[in-house]
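1. Sequence and predicted structure below; questions after.
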Amino acid sequence: MILYPAIDLKDGACVRLVKGEMNAATVFNTDPAAQARNFAAAGCAWIHVVDLNGAFAGRPVNGAAVESIVKAVPVPVQLGGGIRDMETIALWLEKGVRRVILGTVALRNPPLVRQACARFPGQVAVGIDARDGYVAVEGWAEKSEVTALDLALKFEDAGVAAIIYTDIERDGLLAGPNVEATAALAEKLTTPVIASGGVASLDDLRALKARAASGIAGVISGRALYDGRIDLAAALAVLKD
């Protein structure tokens, strides 16, 4: 199971939010490239990056910071936030991002996801952020009437590289991931699922690893790595196949 350390970008700095609230941001590092180098040096196989400002603006905002991360590390980077048209998808992949994450646009414009998967095989993931089981979009500011499962099923035959499932109510709270909901989703899909939101301890990672057979292929961790609740080396050891 792959550990994806998270770099969430707000105004050019690495931050963590609580339940997606931009006014509840804690700054952990003002040098995103240095943070990425630390993660790569520790042995991380991927880095997960989100342009938080971009998620709200609907377009890339922290472009310079993202580019600095991509140039700083030899490991692949996946990026989400404000990616809502083919031009932006192509732009980021040309700049060296290995995988783009489509969130709001997956709900608003499903055909674009399919077109992107066809044009860039293996380089498109779908981010499904759910509150009470229903998809939230526009930087989590708006809750839809579509369930996470219904949205994920729309892309089962599209060639999506992964579904990144976030339980918003747990994100940034260190309350533990929603293992059951994540596993239940993964079991109904053939697309690999990456768990996100609430990871606070090595036991949380062990709980997710124990459900790997359901289709959970990775886990994103942010705040717990930054504040030392989870030792990165130990986390990588726990998840190692």
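-> That came in fine, so what should we check first?
2. hey, let's count contacts and neighbours off CA atoms from now on
-> Fine.
3. for the protein, what spans make up the strands?
-> 2-10, 13-18, 21-29, 47-51, 77-80, 99-102, 124-131, 134-137, 142-147, 163-167, 193-196, 216-221 (DSSP state E).
4. could these be laid out in JSON lines, adding distance to Cys117?
-> As requested, those are exported to JSON lines (distance: least, C-alpha to C-alpha, whole Å):
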{"stretch": "strand 2-10", "distance to Cys117": "22"}
{"stretch": "strand 13-18", "distance to Cys117": "29"}
{"stretch": "strand 21-29", "distance to Cys117": "30"}
{"stretch": "strand 47-51", "distance to Cys117": "19"}
{"stretch": "strand 77-80", "distance to Cys117": "15"}
{"stretch": "strand 99-102", "distance to Cys117": "10"}
{"stretch": "strand 124-131", "distance to Cys117": "6"}
{"stretch": "strand 134-137", "distance to Cys117": "21"}
{"stretch": "strand 142-147", "distance to Cys117": "22"}
{"stretch": "strand 163-167", "distance to Cys117": "13"}
{"stretch": "strand 193-196", "distance to Cys117": "17"}
{"stretch": "strand 216-221", "distance to Cys117": "19"}
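5. Any chance of a markdown table for those strands, columns mean neighbour count?
-> Formatted as a markdown table, the strands of the chain follow (neighbours: other C-alpha atoms under 10 Å):
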| stretch | mean neighbour count |
| --- | --- |
| strand 2-10 | 25 |
| strand 13-18 | 23 |
| strand 21-29 | 14 |
| strand 47-51 | 24 |
| strand 77-80 | 23 |
| strand 99-102 | 27 |
| strand 124-131 | 26 |
| strand 134-137 | 24 |
| strand 142-147 | 13 |
| strand 163-167 | 26 |
| strand 193-196 | 27 |
| strand 216-221 | 24 |
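6. Indicate which one of those strands is closest to Leu205.
-> Leu205 lies closest to strand 216-221 among the strands of the chain, at 7.8 Å (C-alpha to C-alpha).
7. Can you spell out which helices and strands pack onto that closest one?
-> strand 2-10, helix 179-187, strand 193-196, helix 202-209 (3 or more C-alpha pairs under 8 Å, 6 or more residues apart in numbering; DSSP states H and E).
8. got another, please set it beside the one above:
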Amino acid sequence: MSFTLYPAIDLKGGQVVRLRRGEMDQATVYAADPAAQAAGFARQGFAWVHVVDLDGAFAGRPANAEAVRGILAATAGLSVQLGGGIRDMATAEAWLAAGVARIILGSAAVKDPDFARAACRAFPGRVALGIDARDGYVATEGWAETSGITAHDLAARYADAGAAAIVYTDIARDGMLSGVNVAATAALARAAAVPVIASGGVASIDDIVALKAEGVVAGAILGRALYDGRVDPAAALALAAG
């Protein structure tokens, strides 16, 4: 199985930030220019960038559209995966038409399954599901709410929907540099009908080694460890490709 690395650009107030466990008041600003940050990732050799509109996730509608458009304009040839605040077909269509390669539906997958399924059908290969779990249960609304649905149950509900991938986040580890929850991610990947991308907790290249060794995980999102220099981009990309 191929293994893809996705450097993360989380947007809050037009800036690039990293949160701890999704807490908006625990934001560290890493860059004031998201477009320049994305262009830097392209120069390093990444093929994808994972962008999240954090304000949009809470608001339920795009809130950092200008920053996203700047990233798209600055990164020709780099595929952009975008989540946060995409709750209706008009928003999905607009972002895909603007050049986003793949959108991520998180809260909508829980709260509006008709829309999520319709989007998967309308845009084959271009819609991923964001499954963000706290103690095994799916969180929504920018992780402010926790549902009564487990990650495995939600993945099963969409087994026949035609989603391109699942982005699976262990919220307790996100931004904490405590290591990926390899066991939970691999278990979901084995049970799911679509590729699973690991998110949350990558602390070193050892996490990439461990995820890839499972043989069932399709990739990983790199956040704080990449920004803090704990993961060398060239070494990580070589490992992913090898």
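-> Looks like it arrived, so ask away. Nothing here was measured: the structure is a model prediction, and the numbers come from that model.
9. returning to that earlier point: for Gln35 of structure 1, which of the strands of structure 1 is the nearest?
-> strand 21-29 (7.0 Å).
10. Next, the angle from the closest one to strand 2-10.
-> 110 degrees (axes from the mean of the first three to the mean of the last three C-alpha atoms, to 10 degrees).
11. who does strand 21-29 of structure 1 touch, helix- and strand-wise?
-> With contacts defined as 3+ C-alpha pairs under 8 Å, 6+ apart, the packing partners of strand 21-29 of structure 1 are strand 13-18.
12. can you tell me what part of structure 2 the strand it packs on aligns to?
-> Matched against structure 2 by TM-score structural alignment, strand 13-18 of structure 1 falls on residues 15-20.
13. so how far is that stretch from its chain's centroid?
-> 14 Å (C-alpha atoms, centre = their mean, to the nearest Å).
14. likewise stretch 66-81 of structure 1?
-> Distance, centroid of stretch 66-81 of structure 1 to centroid of chain: 13 Å (C-alpha atoms, centre = their mean).
15. Would you mind measuring the gap between the ends of stretch 212-223 of structure 1?
-> Taking C-alpha to C-alpha, to the nearest Å as the measure, stretch 212-223 of structure 1 stretches 23 Å from start to finish.
16. Tell me which of the helices and strands packed on strand 216-221 of structure 1 lies nearest to Ala125 of structure 1.
-> Using C-alpha to C-alpha, the nearest of those to Ala125 of structure 1 is strand 193-196, at 9.8 Å.
17. Name the residues that touch the closest one?
-> By C-alpha atoms under 8 Å, 6 or more residues apart in numbering, the residues outside strand 193-196 of structure 1 that reach it are 162-167, 171, 177, 182, 186, 215-221.
18. Stretch 166-186 of structure 2 too?
-> By C-alpha under 8 Å, 6+ apart, stretch 166-186 of structure 2 touches 18-22, 104, 128-135, 155, 194-204, 207, 210-211, 214, 216-217, 223-225.
19. So which bit of structure 1 is that stretch matched to?
-> Taking TM-score structural alignment, stretch 166-186 of structure 2 hits residues 163-183 over in structure 1.
20. distance between the ends of that stretch?
-> End-to-end distance of stretch 163-183 of structure 1 (C-alpha to C-alpha): 12 Å.
21. Next, report how far it is displaced from the centre of its chain.
-> 11 Å.
22. If you count neighbours, what's buried in it?
-> By neighbour count with 16 or more other C-alpha atoms under 10 Å, stretch 163-183 of structure 1 contains the buried residues 163-174, 176-179, 182-183.
23. try stretch 228-237 of structure 1
-> In stretch 228-237 of structure 1, counting by 16+ other C-alpha under 10 Å, buried: Ile230, Leu232, Ala235, Leu236.
24. how close does the counterpart of Leu102 of structure 1 in structure 2 sit to Phe115 of structure 2?
-> Under the alignment (TM-score structural alignment), Leu102 of structure 1 maps onto Leu105 of structure 2. Using C-alpha to C-alpha, we find Leu105 of structure 2 at a distance of 10 Å from Phe115 of structure 2.
25. Same question for Ala165 of structure 2.
-> From Ala165 of structure 2 to Phe115 of structure 2 the distance is 17 Å (C-alpha to C-alpha).
26. of these two, who's got more company?
-> Higher neighbour count among Ala165 of structure 2 and Phe115: Ala165, with 21 against 16, using other C-alpha atoms under 10 Å.
27. Just confirm that one contacts Ala192, I think it does.
-> No. Using C-alpha atoms under 8 Å as the test, Ala165 of structure 2 is too far from Ala192 to be in contact (9.4 Å).
28. To which residue of structure 2 is Cys44 of structure 1 aligned?
-> Alignment note (TM-score structural alignment): Cys44 of structure 1 maps to Phe46 of structure 2.
29. aligned partner of Arg59 of structure 1 in structure 2?
-> Using TM-score structural alignment, Arg59 of structure 1 lines up with Arg61 in structure 2.
30. picking that back up, surely the match of Leu102 of structure 1 meets Arg126?
-> No. Leu105 of structure 2 lies out of contact with Arg126 (C-alpha under 8 Å); the separation is 10.8 Å.
31. which residues does Asp34 of structure 2 contact?
-> You called it Asp, but residue 34 of structure 2 is Pro. By C-alpha under 8 Å, 6+ apart, Pro34 of structure 2 lies in contact with Ile9, Leu11, Gly14, Gln15, Val16, Ala67, Val68, Gly70, Ile71.
32. With distance to Ala94 of structure 2 added, can I get those residues in a markdown table?
-> Formatted as a markdown table, those follow (distance: C-alpha to C-alpha, whole Å):
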| residue | distance to Ala94 of structure 2 |
| --- | --- |
| Ile9 | 20 |
| Leu11 | 19 |
| Gly14 | 19 |
| Gln15 | 22 |
| Val16 | 23 |
| Ala67 | 15 |
| Val68 | 12 |
| Gly70 | 15 |
| Ile71 | 15 |
